[in-house]
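Visitor: Kindly generate the corresponding structure for this input.
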Amino acid sequence: MKLALLSDLHANRQATEAVWEHAQEQGINQVILLGDYVDYGGDPAWVVDFCRDLVRQGAIAVRGNHDDALSPETTSRMSDHVLPTLQWTESQLSPDQLAWLRDLPLTAELGDCLFAHANVHDPAHWEYLHGRMEASRSLFATHHRYVFCGHVHEPCLYHLSPTGKSGEFSPVDATPMPLSPARRWLAIPGSLGQPRDGNPAACYATFDTEQAILTYFRVPYDQEMAAHRVLTSGMPAPVAQALAERLIHGR
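Guide: Sure, this is the predicted structure:
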């Protein structure tokens, strides 16, 4: 089975359409959605409906912190600079769409794979996996051989040996990486809708569960149109300008 791992779509329709077209060319059998479908981008309703359709067709989806923050009980946990875009996002979504986001699980599993948005050792508190120490903490928290998370907005790959020694790899675009069965692995495919590693191309990954081969991809898309959608969305102007520039420059 070949998985398509999509994370941090962030209401970016143009990037989502480009990645979806690319993923279908890879012969995928199962879609995994790793959270943060909304906020920052100009098309939250479209992206939510796109993801809901995928779930109805059998995709697995987990909740991200921006999805979670649309609940009245949780918005106060977000930084002040995020609140204006969250408020705008909420105004664009129907009660049914908001309920769908809030009802998504924090984690999901498929065979020897475990999925979460931020981490698996404490998924409800959204701690970032910024390095080997945090990645190892998540790997020690589960018996699954393969863990997949989002949240970081940069593609990363960590591993843990049977003796507890950790390591990491820097993914290379479109280069298949066999994952040794002697190790356990935590992969972050990067952000589809808002990359932050200096490369504005959308990120996603595929994983062949039978051959244990992971492949990261960067997919060019129409960033100018995505930025235009943000600038004309009705978000507060200073915030919209900053978000549009981030899409153009990828940081």
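Visitor: CA atoms for contacts and neighbours, from now on please.
Guide: Will do.
Visitor: how about G42, secondary structure?
Guide: coil (DSSP: H, G, I helix; E, B strand; the rest coil).
Visitor: now it: how far from R229?
Guide: Using CA to CA, to the nearest Å, G42 is found at 5 Å from R229.
Visitor: Now do the strands in the chain.
Guide: Remark: strands assigned in the chain by DSSP state E are 2-6, 30-33, 60-61, 107-110, 113-116, 146-148, 156-160, 166-169, 177-178, 184-188, 202-208, 213-219.
Visitor: Out of the ones you listed, which is closest to S233?
Guide: Counting by CA to CA, S233 lies closest to strand 202-208 out of the strands of the chain; the figure is 20.9 Å.
Visitor: any residues touching the closest one, and which ones?
Guide: Contacts with strand 202-208, where a contact means CA atoms under 8 Å, 6 or more residues apart in numbering, come from 1-7, 15, 19, 28, 155, 189-195, 213-221.
Visitor: Would you do the same for the sequence below? I want to compare the two.
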Amino acid sequence: MRIAFISDLHSNIYAVESLEKDLKKRDVDKIICLGDIVGYGANPVEVVEWVKENCDFSLRGNHDTLVSDAEPINMHNPYTLKAAFYNSEVLQEKHKEFLRSLEKDYEDDEMVLTHDEPCIPGSMEYITKIKEAKDTFSAFNQNYCFYGHTHIAGIFEKDNEEVNFIKESFIKLDPAKRYLINPGSVGQPRDKDPRASYLIFDKGKLTLEFIRVEYDIEKAAKDILNANLPQLFAFRLYRGV
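Guide: Predicted structure coming up:
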């Protein structure tokens, strides 16, 4: 089975449309979204509709929680709140209800899925450093944890007590090792590569393929500015930061 993992779409329909075109060439069996469907961008309705129609499973990220008022959440950045208010005003109640219906995490015998980190899903903690990854590995027993939130594609590999960060486009997984795996962000990458990011996990071959996709950044940025959202959210799209 080939599973496409996507995350952090952030109301960027132009990135999502390019993602969809690329997925059609990749022969995937399932699409899993790791959350933050909305927020930051100017096209939440189109993106929520796309997720509802195309994703086999989706989690609720912190921006989804904020926009849909699913539960109390401690987010105070004024730029983030302005974008959340816009997203909430644009979305219909049926879209918010969909976001509220999503779980914050999932696990089975093989893998853990979470938006931020598996210790306390919904805590909004980031896994970006070796020390953070080492602590996080103690929170689950499965070989694989797929997560988003950081907008940075790559994996932490644990071999006995040693943990390393790996950033390669194609990786063969070792069943004797454990992994924290982040597909990066579709709608707002922050690893200095502005292209939309996602990955394909081939369960049979035990491989990960990280894929980058060009999209019309100009249109996405223009929509953000036309919606009177913070300029930061438009300008950072060009630089991938």
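Visitor: Please work out the TM-score for the two chains.
Guide: In this superposition the chains share a TM-score of 0.94, using TM-score structural alignment, normalised by the length of the second structure; 240 aligned residues with a CA RMSD of 1.5 Å.
Visitor: For PyMOL, write the selection for the buried entries among the contacts of strand 202-208 of the first structure.
Guide: Selection of buried members from these for PyMOL, criterion 16 or more other CA atoms under 10 Å:
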select buried, resi 2+3+4+5+6+7+15+19+28+155+189+190+191+192+193+194+195+213+214+215+216+217+218+219+221
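Visitor: okay, now E53 of the second structure: neighbour count?
Guide: 9 (other CA atoms under 10 Å).
Visitor: same question, G154 of the second structure
Guide: Neighbours around G154 of the second structure, by other CA under 10 Å: 21.
Visitor: The first structure: which residue goes with that one?
Guide: Aligned by TM-score structural alignment, G154 of the second structure pairs with C156 of the first structure.
Visitor: Then F85 of the second structure?
Guide: Using TM-score structural alignment, F85 of the second structure pairs with Q87 in the first structure.
Visitor: That match - how many residues pack around it?
Guide: Q87 of the first structure - counted by other CA under 10 Å - has 14 other residues nearby.
Visitor: again, but for K205 of the second structure
Guide: Under the criterion other CA under 10 Å, the count of neighbours that K205 of the second structure has is 11.
Visitor: do you know how far it is from F146 of the second structure?
Guide: Going from K205 of the second structure to F146 of the second structure by CA to CA gives 17 Å.
Visitor: cool, and P183 of the second structure?
Guide: 8 Å.
Visitor: need the longest helix for the second structure.
Guide: helix 78-90 (DSSP state H).
Visitor: List the buried residues in stretch 190-197 of the second structure.
Guide: Under the neighbour-count criterion of 16+ other CA under 10 Å, stretch 190-197 of the second structure has 190-191, 193-197 buried.
Visitor: Kindly indicate which of these lies nearest L34 of the second structure.
Guide: S197 (12.8 Å).
Visitor: The closest one -> the first structure?
Guide: Using TM-score structural alignment, S197 of the second structure pairs with C203 in the first structure.
Visitor: next one: D135 of the second structure
Guide: D135 of the second structure maps onto R137 in the first structure, with residues paired by TM-score structural alignment.
Visitor: for that match, what are its contacts?
Guide: So R137 of the first structure contacts H121 (CA under 8 Å, 6+ apart).
Visitor: what residue of the second structure takes the place of M225 of the first structure?
Guide: Following TM-score structural alignment, the counterpart assigned to M225 of the first structure within the second structure is K219.
Visitor: number of nearby residues for its match?
Guide: By other CA under 10 Å, the residues close to K219 of the second structure number 15.
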